[in-house]
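**Q** Build me a model:
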Amino acid sequence: MITTEEVLKIFEESGALLKGHFRLTSGRHSNRYMQCAKVLQYPQHAGRLGEELAQAWKNQGIDVVIGPAMGGIIVAHEVGRALGAKVLFTERENGAMTLRRGFELSPGQKVLVVEDVITTGGSVKEVIEVVRKLGAEPVGVGVLVDRSGGTIDFGIPHVSLLKLEIESFDPEACPLCEEGIPAIKPGSRSI
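**A** Modelled structure (predicted):
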């Protein structure tokens, strides 16, 4: 199994841990941002991290691995490859997370939900709800980076390769805003 230090080294060497003033997808602000796309642009890193994340779910009978677009697509692909499972992704349509592109889940299928980074876990919770509405069984959550501080309960087991304590602030109480430092939105979803 890969160590926390090895995972952190991969992220740091890829330039994925950014410093500055960031608006997170959750709406909160932070002085650091984990840009997993910087790691996942390297197939050797994506493959290794996907294989390592899959280890927690080997022999669980996973039929489908699913992740939210954008961050979960490559992670789902690599975890699915390692598990020999079908891979899907959800997208937002009219503000709601949904399956599109002819993707389908069948009742009773065992589904692993994956994501690159979680802070509030909102997108993952939405994907879990999509899975349940279609009659499939969400059996777990796997993430590359958990920056929630251990506060998220998905109601199903979840595993992460890296837990990072990155401070975040309500925009109204953000010390970086008070200093007049402009916030940027580096992720894939605008708020």
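**Q** From now on I want contacts and neighbour counts done on CA atoms only, so please keep to that.
**A** OK.
**Q** Point to the residue nearest the middle of this protein.
**A** Closest residue to the average C-alpha location of the chain: residue 115 at 2.2 Å, with CA atoms, centre = their mean.
**Q** this one next, for a side-by-side:
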Amino acid sequence: MQELKKRLARLLVEKSYREGDFTLTSGRKSTYYFDCKQTALHAEGSWLIGTLFNELLKDVDIVGVGGMTLGADPLISATTVISHEKGRPLAGFIVRKQPKGHGTDQYVEGLANFKPGDKVAMLEDVVTTGGSLLKACERVKAAGLDIVAVCTVLDREEGGRQAILDAGYELISVFTRDELVAAARS
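**A** Predicted structure coming up:
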């Protein structure tokens, strides 16, 4: 798995890392930005992310994975496809930022693949404060699913891990910012 992490780190730095003046979702200012969608939508990047998330979750008793649209969408697809290849098929769900406003008017899409109380993992591309991820968790719990794992590609190490822990979850990351920098250089 270390070789796969090195490959993903190189792709993340090449495709997703930008320096400059950025405002993050949390409202915080930053001199760097990780747009993980660029890597997650790359063929090898998608395969690597799906493979590594499946590895992180291999011993966790879950029936599916999901997260907040738009950042988690390619992560969910990659993880579910790889899970099928590995003989442990996981269903996926997507949490909307706003309910549709018509039809079922729900926040969580894909619930037909689940029953109330099913154990699931939440996926996120980047965690800074954890705010978006925790909002998605609230909506998933309200939809009747049991969140037993919370995973991210990158923990920016800016307080999100603690906020998620304070909410009762443990954050599992493919990389922390420091680990990503080290892996990309190796």
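**Q** how close does the residue nearest to the centre of structure 1 get to residue 66 of structure 1?
**A** 9 Å (CA to CA, to the nearest Å).
**Q** Spit out the residues that contact these two alike.
**A** In terms of CA atoms under 8 Å, 6 or more residues apart in numbering, residue 115 of structure 1 and residue 66 are both contacted by the residues 72-73, 76.
**Q** now for residue 155 of structure 1: what does it line up with in structure 2?
**A** Aligned counterpart of residue 155 of structure 1 in structure 2: residue 168 (TM-score structural alignment).
**Q** Next, its match: secondary structure please.
**A** Recorded secondary structure, residue 168 of structure 2: coil (DSSP: H, G, I helix; E, B strand; the rest coil).
**Q** Which stretches in structure 1 count as strands?
**A** 17-23, 29-34, 64-68, 86-93, 96-99, 110-118, 137-146, 158-163, 168-169 (DSSP state E).
**Q** Spit out the contact partners of whatever residue of structure 2 lines up with the residue nearest to the centre of structure 1.
**A** Aligned by TM-score structural alignment, residue 115 of structure 1 pairs with residue 124 of structure 2. Taking CA under 8 Å, 6+ apart, we find residue 124 of structure 2 in contact with 67-68, 71-72, 75, 133, 151-153.
**Q** Give me the neighbour count for residue 81 of structure 1.
**A** Residue 81 of structure 1: 17 surrounding residues under other CA atoms under 10 Å.
**Q** and it, how far is that from residue 130 of structure 1?
**A** 22 Å.
**Q** And for residue 18 of structure 1?
**A** 32 Å.
**Q** again, but for residue 17 of structure 1
**A** Distance from residue 17 of structure 1 to residue 130 of structure 1, counting by CA to CA: 31 Å.
**Q** Identify the residue of structure 1 aligned to residue 97 of structure 2.
**A** Residue 97 of structure 2 maps onto residue 92 in structure 1, by TM-score structural alignment.
**Q** I'd guessed that match sits against residue 126; true?
**A** No. With contact defined as CA atoms under 8 Å, residue 92 of structure 1 does not reach residue 126; the gap is 10.0 Å.
**Q** okay, those two: which has more neighbours?
**A** More crowded of residue 92 of structure 1 and residue 126, by other CA under 10 Å: residue 126, with 16 against 13.
**Q** What's that one aligned with over in structure 2?
**A** Using TM-score structural alignment, residue 126 of structure 1 pairs with residue 135 in structure 2.
**Q** And residue 141 of structure 1, by the same measure?
**A** Taking TM-score structural alignment, the alignment pairs residue 141 of structure 1 with residue 150 from structure 2.
**Q** residues near its match, how many?
**A** Neighbour tally, residue 150 of structure 2, other CA under 10 Å: 23.
**Q** what do you get for residue 171 of structure 2?
**A** Counted with other CA under 10 Å, residues neighbouring residue 171 of structure 2 total 20.
**Q** what do you get for residue 178 of structure 1?
**A** Residues within reach of residue 178 of structure 1, counting by other CA under 10 Å, total 11.
**Q** quick one: it and residue 75 of structure 1, what's the gap?
**A** 36 Å.
**Q** Repeat that for residue 144 of structure 1.
**A** In this view, residue 144 of structure 1 and residue 75 of structure 1 are 8 Å apart by CA to CA.
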